[in-house]
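Novice: Give me a model of this one.
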Amino acid sequence: MDEKPAEIADLTFEQALKALEDVVRRLEGGDVPLDESIALYERGEALRRHCQARLDAAQERIEKIVTGADGKPVATAPFDAG
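Specialist: Below is the predicted model of the structure:
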């Protein structure tokens, strides 16, 4: 289930993170019926995967920036996603 709804695929990282926070807030509230909770959980998982993919892409870009044209490191820039 690697497919994302088109609306999620078009979100920026910040938009997806906010939407994920909204899903978590609603689920933690405990006022959502079971079927809706399951749908929210599925949406949350899709949003989480989208955010992770955006972070992974950013990490790759950073690694390319600190690598010279010859492929040798020209600088070190540790990446900490956590």
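Novice: all contacts plus neighbour counts: C-alpha atoms, from now on.
Specialist: Noted.
Novice: how about the strands in the chain?
Specialist: Along the chain, counting by DSSP state E, no stretch forms strands.
Novice: And this one, please, so the two structures can be compared:
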Amino acid sequence: MATKKPENLSFEEAMAELEGIVHSMEQGSLTLEQSLKQFERGIALANSSTNKLQQAEQKVSILMANDTHSETVPFQGDVE
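Specialist: Coordinates of the predicted model:
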């Protein structure tokens, strides 16, 4: 099966693949060449995911601009 281009994956698919890449690299059983290919794929997936998040943020901002009673706040993420 051919690997899809990162931009053709959903955000969730890209994140799942990225997690798999991280896991395989952490195992330490890949050759240098395999590691470099996985790293390159991981960078492409991360960039694509960042673009998708930015697009979603823009859509939310546009939708919220029409709502005068709500205000957007930055996402804080998980706090440890």
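Novice: Quick TM-score on the pair, please.
Specialist: After superposition, the two chains reach a TM-score (TM-score structural alignment, normalised by the length of structure 2) of 0.83; 74 aligned residues with a C-alpha RMSD of 1.8 Å.
Novice: excluding its backbone neighbours, what's nearest the residue most central in space within structure 2?
Specialist: Using C-alpha atoms, centre = their mean, the residue of structure 2 that lies closest to the mean C-alpha position is residue 49, 2.9 Å off. Taking C-alpha to C-alpha, 6 or more residues apart in numbering, and ignoring the residues beside it in sequence, residue 49 of structure 2 has residue 11 as its nearest neighbour in space, at 5.7 Å.
Novice: that older thread, what's the residue nearest to the centre of structure 2 aligned with over in structure 1?
Specialist: In structure 1, the residue paired with residue 49 of structure 2 is residue 51, using TM-score structural alignment.
Novice: these two touch, right, that match and residue 17?
Specialist: Yes: contact status for residue 51 of structure 1 versus residue 17: in contact at 6.7 Å, counting by C-alpha atoms under 8 Å.
Novice: Can you give me the distance of residue 57 of structure 2 to residue 26 of structure 2?
Specialist: Here the distance between residue 57 of structure 2 and residue 26 of structure 2 works out to 32 Å (C-alpha to C-alpha, to the nearest Å).
Novice: whoops, I mixed them up, residue 49 of structure 2
Specialist: In this structure, residue 49 of structure 2 lies at 21 Å from residue 26 of structure 2, with C-alpha to C-alpha as the measure.
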